[in-house]
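Trainee: take a look and give me a structure for this.
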Amino acid sequence: MGQSSQTLGGGDEEDLNTTTNGPQAEATESKSKKLKLVPLIFLIYFEVSGGPFGEEPAVKAAGPLLALLGFIIFPFIWSIPEALVTAELATAYPGNGGYVVWAWAAFGPFWGFLMGWWKWISGVINNAAYPVLCVDYLKILFAAFNGGPVRSVAILLYTIALSYLNFTGLSIVGWTAVTLGLVSLAPFVLMFFFSIPKLKPSRWGVLPQGDMDWSLYFNTLFWNLNFWDNASTLAGEVDNPQRTFPRALLCAGLLTCVGYILPLLAGTGALELNRDLWTDGYLAEAAGLIAGSWLKYWIELGAVLSTVGLFEAQLSSASFQLLGMAEIGLLPSAMAKRSSYNTPFLGILFSAGGTLLLSYLSFTTIISAANFLYSCGMLLEFASFLWLRRKFPALKRPYRVPTGIPGLLCMCAVPVAFLIFVMTLADSAVYVLSISVTVAGILGYFLMKTCKKRNWIDFADGIGESENRNDAQSVYEGLLHSQ
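Mentor: Below is the predicted model:
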């Protein structure tokens, strides 16, 4: 088993040397299309952040001091643990499917399917926020986007055009993310430097005057700093994932923190505080007041471009998650079929369709619903991480969080407590929606199981066939064989 795992886990050169010229050429071509480090950094960056667009409500909810502290402290208690879990498990199971495979390896196919359902639905809901956010920025410049048919058509065209871009290839999406990231971040760096002569540090220490909106505050922090594990669903498309993933997560984390803190320091430190103004899109207005209208328009453009990157990254992870679930036998094999561009066209179609249906909800509702369902999945993900460490300590982990079970329990305790806290902030509508989605997922699992058992639909012969796996390494090998 050790020799097999080495061959499967990291032996690109060994595999190529044992093939004939035809397969060797095909493997070389496939490898050349794999995601490299820089595109993966920006894909993760757009999975999580995409820039400071959308951080403004934290100031409205809690004032400058708590907003700044939130974006400084929250990465340590939430983002870093989530990124460490992702780094360890994505390198131990470097294939498509990500957290679905982790939950399956830990607790079996039912929990793997439910994990995939929760995360896919939350991702689709989350992705529905980006057309809304884009149009919200555009309406500052063009009043026609405030509502009516113009707004509806804009959301429709946005979704269709970007879904087609996603269809044309993951490598294109990755390098598009690099370009969009650099263009959208640049004006905020300029905003900070232009703000330096006007900064008054005393403004950063202002406590909230009036009511605190804790629900808005924590949901804004959570929404802006989660989804570190999303890129794991396309690990099979990454060049040398055991080495590339940890490095990409580290770089994306630094980029994300700087991208949030600099404009927040500039906007709150250089201008008199009016909490009511700090709504989605206000950073552009603040930049205009600090440096002039030219920077305001650049940030408006950057906001639109950022939503493109956010949409593309989220759609890629959602579609490759469905492909990965099909490859291991949890969804019909048709979902694993790829287009001529090597992309999961059915996964893109289903994910984009769900996004379009939900794009007409309010932005706040979208965030709350996505956070709750994502929290359900993250609780299962942390449990899977801890259980795999305890049950399979000898599993090959190219990157390993450098601590034992007691340390891991401490590392996971704070984010788990925060997840539960965020879930208690949801209103009754979110609870009803989440329970309904969960019930639908359970019914979906048994429907898939029945279809497979009675041969109504074709399923891949993958690791999803077995109800009870006693060896996580065989899960790992089965996944890699299915790629």
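
Trainee: could you use CA atoms for every contact and neighbour count after this?
Mentor: Fine.

Trainee: which outside residues touch stretch 42-56?
Mentor: 174, 177-178, 181, 184-185, 220-221, 224-228, 230-231, 248-249, 252-253, 255-256, 259-260, 263, 278-283, 303, 306-307, 309-310, 313-314 (C-alpha atoms under 8 Å, 6 or more residues apart in numbering).

Trainee: could you rerun that using 6 Å?
Mentor: The contact list for stretch 42-56 (C-alpha atoms under 6 Å, 6 or more residues apart in numbering) reads 177-178, 224-228, 252, 259-260, 278-280, 306, 309-310, 313-314.

Trainee: and the end-to-end length of it?
Mentor: 22 Å (C-alpha to C-alpha, to the nearest Å).

Trainee: buried by neighbour count: which residues of it qualify?
Mentor: 42-56 (16 or more other C-alpha atoms under 10 Å).

Trainee: quick check, nearest of those residues to residue 147?
Mentor: residue 54 (19.8 Å; C-alpha to C-alpha).

Trainee: tell me how far the closest one lies from residue 405.
Mentor: Distance, residue 54 to residue 405, by C-alpha to C-alpha: 36 Å.

Trainee: cool, and residue 218?
Mentor: From residue 218 over to residue 405 (counting by C-alpha to C-alpha), the distance is 29 Å.

Trainee: in terms of packing, which of the two has more residues around it?
Mentor: residue 218 (21 against 12; other C-alpha atoms under 10 Å).

Trainee: where does the closest residue to that one other than its chain neighbours fall, secondary structure wise?
Mentor: Residue nearest to residue 218 in three dimensions, not counting chain neighbours: residue 422, with 7.0 Å by C-alpha to C-alpha, 6 or more residues apart in numbering. Per DSSP states H and E, residue 422 falls inside helix 405-424.

Trainee: likewise for residue 435?
Mentor: Here residue 435 is assigned to helix 428-453, by DSSP H and E.

Trainee: could you check the angle helix 405-424 makes with that helix?
Mentor: Per axes from the mean of the first three to the mean of the last three C-alpha atoms, to 10 degrees, the angle that helix 428-453 makes with helix 405-424 is 120 degrees.

Trainee: need the next SSE after helix 428-453, C-terminal direction.
Mentor: helix 472-482.

Trainee: what about that next one, distance to the chain center?
Mentor: On the basis of C-alpha atoms, centre = their mean, to the nearest Å, helix 472-482 sits 24 Å off its chain's mean C-alpha point.

Trainee: here is the second sequence; please produce its structure so I can put it next to the first one:
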Amino acid sequence: MDNEEEATIQEHEAEAAISSEAMPRNDGDTVPEAGSSFEDPFEIQERLGVVSLTIITFYGVSGGPFGVEETVRSAGSFYTLLGFIVMPLIWSLQEALMTAELSAAFPEPSGGVAWVQKAFGDRMGWMTGYLSWVSGATDNAIYPVLFVDYVMQLSGGSTDDIGQFTKFLVFSSISCVLAYTNWLGLPVVGKMSMTICLVAMSPFIILCIVGAFQVDPSRWFTPPDNANSDQNGEDSGHATLFSFATWGAISWRPYLNNLFWNLNSFDSTSCFAAEVEDPGRTLPRALGWSVVMVALGYILPLLVALGASNAKQSDWVDGYFSVIAEEIAGRWLAGWLVFAAGISNIALFQAELSSDAFQLMGMAEKGYLPKIFAVRSRHGTPTYSLAVGTIIIICMSVTNLDQLIEMLNFNYSISLLFEYVAFLKLRISHPHIHRPYKIPLSTAGCFVLFTPTIVATLVVMMLASLQTIMFSAVVNGLGFLLFSVRENEVCHKYARVNDEQTEEEDIDLGELVATSASTGELG
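Mentor: You can find the predicted model right below:
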């Protein structure tokens, strides 16, 4: 054996020694063995099928037309409809196709982290996971708050009517109950989401059926209001780097940010790739149906609401869909819609919490995080990853997140761009990786398909406020710092294991010499 082979063997032994250190366990919890691949040391009783994964993805991205009011207020009827018809073909479709191909090729809970790591190495893999998780976990804090807001709206009250401590207890209780439900397993989350989907989308189905007879198609082509655009530009906060933020009577920053927010996050489904039955078949089907559900879930209610109402552009504030429902069908439908909006936040919370927790688990399995985050419960769910996500949600649930959402949106855009570029690079550098599902286009065709997607995402980032850009710089700097600290820790541990092995070899050699001398074998 030559020196190079011997050095390689020692390196692998050192890595194995590091990865096999004792890890904390809970009764009923399991952690993957060192060196294991995608197989877990327990058997999942039930895996996600096409329907369950479709609904979970739908709620990971959309959850219905709740929250589209800002788009109408920023751009008017015509450009709102145009945006929700065109942009799914630029953002949603491409993200879903990328996720289907790479998730089937890399069925790991780390999701996009695995793709970027394979394409660009550990540092970029870490940054992708870090930015995606920070954005998702912090965003998830708003759903318990919105749920309580809708419940209070039904009762005629407001969350301002209850004290801060009481509010904190309510938010904490809701978060803990939902986290426990999540801990019981993805099949439970899937079935719960299906039930909520039927209840939450039913008032919009009724709205479309009843309102279809009241639609005046000429209202769909109403141009944006210049005065409202100016007011929206003032309301949207801080200055941008570019002067075209309100060009053409459209407030482009809130308009594009709202479209982006409502049409993206299909990549979160990649965190469940190892939990589905036959990923090569299930993933593309579920993602395809979810794109259709997301697009139609916006377009059809908007066609009816904008065509059947004389509402001004400035009237479209948060929750205005309930006013439209009352105009079209009566107060009973408005109350039902508010209730549906409230429980829809439960499914949004569950989908986001699941994907964030599984991503943390995948990052721990890859060595980015302490192995404790890879511990699974007997239900197959990552116990400590769920706990950390829930704690952050509870801590931030009493915080004003309005400005923070745009900032987190910016960071998510960065991680998404990493994934798009990684997809294209892997098509070139690793063409022979087994892909159970592959987009039926050549590499050149994929470049053409994804170029508008990347450009549109960059435009959203270009319109960000200076405050958002500064915030993102701090968050990214912290991410690189955390990776460097972790990298140094691993290097020191690796060096320590190497030193211990060298000492053991010296001791063994000394014992061998002493034994040989005593038996007279030397000389």
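
Trainee: which position in structure 1 pairs with residue 76 of structure 2?
Mentor: In structure 1, the residue matched to residue 76 of structure 2 (TM-score structural alignment) is residue 63.

Trainee: so what's its match up against?
Mentor: 207-208.

Trainee: hmm, try it at 8 Å
Mentor: If you count contacts by C-alpha under 8 Å, 6+ apart, then residue 63 of structure 1 has 206-209, 275 around it.

Trainee: what about the corresponding residue of structure 1 for residue 438 of structure 2, neighbour count?
Mentor: Counting by TM-score structural alignment, residue 438 of structure 2 lines up with residue 400 in structure 1. For residue 400 of structure 1, the neighbour count with other C-alpha under 10 Å is 15.

Trainee: re the thing from before, buried sites along the helix holding residue 422 of structure 1?
Mentor: Judged by neighbour count using 16+ other C-alpha under 10 Å, the buried positions of helix 405-424 of structure 1 are 408, 411-412, 415-416, 418-419, 422-423.

Trainee: same deal with stretch 140-160 of structure 2?
Mentor: 140-154, 159.

Trainee: out of these, the closest to residue 359 of structure 2 would be?
Mentor: Among those, and counting by C-alpha to C-alpha, the member closest to residue 359 of structure 2 is residue 140, at 14.5 Å.

Trainee: tell me who's in contact with the equivalent of the closest one over in structure 1.
Mentor: Using TM-score structural alignment, the partner of residue 140 of structure 2 in structure 1 is residue 127. In this structure, residue 127 of structure 1 makes contact with 310-311, 314-315, 355, judged by C-alpha under 8 Å, 6+ apart.

Trainee: and with 10 Å instead?
Mentor: Residues in contact with residue 127 of structure 1 (C-alpha atoms under 10 Å, 6 or more residues apart in numbering) are 47, 121, 159, 307, 310-315, 318, 351-352, 354-356, 358-359, 366-367, 370.

Trainee: which two among the buried residues of stretch 140-160 of structure 2 are spaced furthest apart?
Mentor: Top of the distance list for the buried residues of stretch 140-160 of structure 2 (C-alpha to C-alpha): 140 and 154, 22.5 Å.

Trainee: measure the match of residue 76 of structure 2 to residue 263 of structure 1 for me?
Mentor: As judged by C-alpha to C-alpha, residue 63 of structure 1 and residue 263 of structure 1 stand 15 Å apart.

Trainee: so what corresponds to residue 205 of structure 1 in structure 2?
Mentor: Matched to structure 2 by TM-score structural alignment, residue 205 of structure 1 sits across from residue 221.

Trainee: tell me, how many residues neighbour that match?
Mentor: 15.

Trainee: residue 64 of structure 2 belongs to a strand?
Mentor: No - per DSSP: H, G, I helix; E, B strand; the rest coil, residue 64 of structure 2 lies outside any strand segment and is coil.

Trainee: specify, as a residue range, where stretch 321-328 of structure 1 falls in structure 2.
Mentor: Across structure 2, the stretch matching stretch 321-328 of structure 1 (TM-score structural alignment) is residues 359-366.

Trainee: report the secondary structure state of the match of residue 438 of structure 2.
Mentor: Going by three-state DSSP: residue 400 of structure 1 is coil.

Trainee: which element is the spatially closest residue to it that is not a sequence neighbour on?
Mentor: Computed as C-alpha to C-alpha, 6+ apart, the closest residue to residue 400 of structure 1 that is not its neighbour in sequence is residue 88, at 5.2 Å. Taking DSSP H and E as the definition, residue 88 of structure 1 sits inside helix 80-92.

Trainee: tell me roughly how far that helix lies from structure 2 on average.
Mentor: Following superposition, helix 80-92 of structure 1 is found to deviate from structure 2 by 0.7 Å on average (mean C-alpha distance after the TM-score superposition for structure 1).

Trainee: how distant is the longest helix seen in structure 1 from the center of its chain?
Mentor: For structure 1, the longest helix by residue count, based on DSSP state H, is helix 293-327. Taking C-alpha atoms, centre = their mean, one finds the center of helix 293-327 of structure 1 at 10 Å from the center of the full chain.

Trainee: how about stretch 174-188 of structure 1?
Mentor: Using C-alpha atoms, centre = their mean, the offset of stretch 174-188 of structure 1 from its chain centre is 17 Å.

Trainee: do stretch 322-342 of structure 2 as well
Mentor: On C-alpha atoms, centre = their mean, the centre of stretch 322-342 of structure 2 falls 30 Å from the chain's centre.

Trainee: same check on stretch 442-460 of structure 1?
Mentor: 28 Å.
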